[in-house]
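In: Pasting the sequence and the predicted model now:
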Amino acid sequence: MMRIRILCAGFGGQGALLIGKLVAEAAMAEGNHVTWLPSYGPEMRGGTANVMVIVSDKPIGSPIFTRIDALVALNQPSLEKFAPQCISGSNILSNSSLCTEIPVPEGVTLVNAPFTRIAEEVGDTKVSNMVGLGALIEMTRCVERKTVEEHLHQMLEKKNPWLLELNLSAISRGADYMAAIKKGAALRA
């Protein structure tokens, strides 16, 4: 049985909810059962925002979970708040451009990736969330990258074609970064 509980979190405006939305839409397109449950802080801008996504090949009883299989933390407060909810065998991706390392539960893998720096190299720090999305997909294989890219084409091709290439490039760079991390870990094992 395939089931993964993903939590994406950051400040409002960082794009955590978009990561979750793209994963959820891609998972549905691939024939999986999906829940997408956003949570917003009370602030208009700069407050907290997170989203719980469950992807499963079986029906899902509740969209709420307290144990996380994969966490994408776009900022330090999100990392500190949600890392303790990660279970043994889970993965944490943190934006090392904005997060410092913290102790994580035993059996949890923490990968600090410079989402913001990579996004800057791609051309705009606003796509740091897409760098995180690419890394998440490569790390968990929760959805196919091609499916996410198809959804981005549908969203952006006509309205903002210049954003399409920027986002696709950011996803690719995030996936490449994670693939290099995984390859290095395999070489050290």
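Out: Ah, there it is.

In: C-alpha from now on. contacts and neighbour counts both.
Out: Noted.

In: does the residue nearest to residue 145 when sequence neighbours are not counted count as helix, strand or coil?
Out: Leaving aside its sequence neighbours, residue 145 sits nearest to residue 137 (CA to CA, 6 or more residues apart in numbering; 6.6 Å). Put simply, residue 137 is helix when judged by DSSP: H, G, I helix; E, B strand; the rest coil.

In: quick one: residue 137 and residue 131, what's the gap?
Out: Relative to residue 131, residue 137 is positioned 10 Å away (CA to CA, to the nearest Å).

In: who has more neighbours, those two?
Out: More neighbours surround residue 131 than the other of residue 137 and residue 131, with 33 against 19 (other CA atoms under 10 Å).

In: another structure for you, compare them:
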Amino acid sequence: MLEQVLLAGFGGQGVLSMGQFLASAALVEEKNVSWLPSYGPEMRGGTANCQVIVSDKPIASPIISRPSTLIVMNRPSLDKFVDQLMPGGLILINSSLIDAPVTRTDVEIVKVDTHELAVEAGNAKAANMVMLGAYLKLRKTVEPDAVVTCMQEKFTGRKAKLVDVNKKALELGMEAVK
């Protein structure tokens, strides 16, 4: 198994966190993993993306030239990365912010209304977890329980209340792509 994911959006949308949760969950499952972030100096509001590789074999390089999956949370990210996706790959599109058509016919396209589902989960900022849930349902790279385990480790103390909201967002994302 080799899954190469490029996740992209504006800073503040939780793109890097989404990638970290995927990578951390892969570690929980004792898979080989690489997480490589990239963001502009302005952080919130600027562009942010990360590359995550999950494999059952050693990973030679953390750099992805042709991802098998592209997760885009905003229009500029779609425009910038759509042509990099390998033929037969999967594009997950945040339809809350992206209404542009994708002209490629050699890829699978799945649109997810992340904002509406995040609000339903209890926090609009959980849109990234909605998207991660949709991704996990389609690609099955890691088990959702491994992601929840990572949430419980990350959100402690005063932030412990975020576990339930993010878990619900993950579940709603999975249900959205049945």
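Out: Yes, it's here. Small disclaimer: the values here were computed from a predicted structure and weren't measured.

In: Give me the TM-score for these two chains.
Out: The TM-score (TM-score structural alignment, normalised by the length of structure 2) is 0.96; 178 aligned residues with a CA RMSD of 1.2 Å.

In: circling back to that earlier point, touching both of residue 137 and residue 131 of structure 1, which residues are there?
Out: Shared contacts of residue 137 of structure 1 and residue 131 (CA atoms under 8 Å, 6 or more residues apart in numbering): residue 175.

In: need the longest helix for structure 1.
Out: Within structure 1, and with DSSP state H defining each element, the longest helix by residue count is helix 161-188.

In: Name the residues of that one that come out as buried.
Out: Neighbour-count burial for helix 161-188 of structure 1, counted by 16 or more other CA atoms under 10 Å, picks out 163-179, 181.

In: where do the helices sit along structure 2?
Out: Taking DSSP H as the criterion, structure 2 carries its helices at 15-28, 75-81, 114-121, 127-139, 144-154, 162-176.

In: The ones you listed: which one's closest to residue 105 of structure 2?
Out: helix 75-81 (15.0 Å; CA to CA).

In: How far away from the center of its chain is that closest one?
Out: With CA atoms, centre = their mean, to the nearest Å as the basis, helix 75-81 of structure 2 stands 15 Å off its chain's centre.

In: that older thread, which stretch among the helices of structure 2 is buried most, on average?
Out: helix 127-139 (a mean of 25; mean count of other CA atoms under 10 Å).

In: Give me the contact list for it.
Out: The contact list for helix 127-139 of structure 2 (CA under 8 Å, 6+ apart) reads 13-15, 18, 22, 71, 92, 94, 112, 114-115, 117-118, 142-144, 166-167, 169-178.

In: how close does it sit to structure 1?
Out: Mean deviation of helix 127-139 of structure 2 relative to structure 1 after superposition (mean CA distance after the TM-score superposition for structure 1): 0.6 Å.

In: and that helix with helix 162-176, angle?
Out: 40 degrees (axes from the mean of the first three to the mean of the last three CA atoms, to 10 degrees).

In: so who does the residue nearest to residue 50 of structure 2 when sequence neighbours are not counted touch?
Out: Nearest non-adjacent residue to residue 50 of structure 2, counting by CA to CA, 6+ apart: residue 37, 4.1 Å away. Contact analysis of residue 37 of structure 2 by CA under 8 Å, 6+ apart lists 16, 48, 49, 50, 51.

In: Also residue 110 of structure 2?
Out: By CA under 8 Å, 6+ apart, the neighbours of residue 110 of structure 2 are 90, 91, 92, 93, 177.

In: And for residue 4 of structure 1?
Out: Residue 4 of structure 1 neighbours (CA under 8 Å, 6+ apart): 54, 55, 56, 69, 70, 142.

In: For residue 185 of structure 1, state which of those is nearest.
Out: The closest of the contacts of residue 4 of structure 1, once distances to residue 185 of structure 1 are taken by CA to CA, is residue 70, at 18.1 Å.

In: and that closest one, how many neighbours?
Out: Neighbour tally, residue 70 of structure 1, other CA under 10 Å: 26.

In: ok, it touching residue 5?
Out: Yes: Residue 70 of structure 1 is within contact range of residue 5, at 6.4 Å (criterion: CA atoms under 8 Å).

In: related to what we said a few turns ago, still touching in structure 1? Go through the contacts of residue 37 of structure 2.
Out: Retained in structure 1 by both residues aligned by TM-score structural alignment, their matches' CA atoms under 8 Å are the following of the contacts of residue 37 of structure 2: 16, 48, 49, 50, 51.
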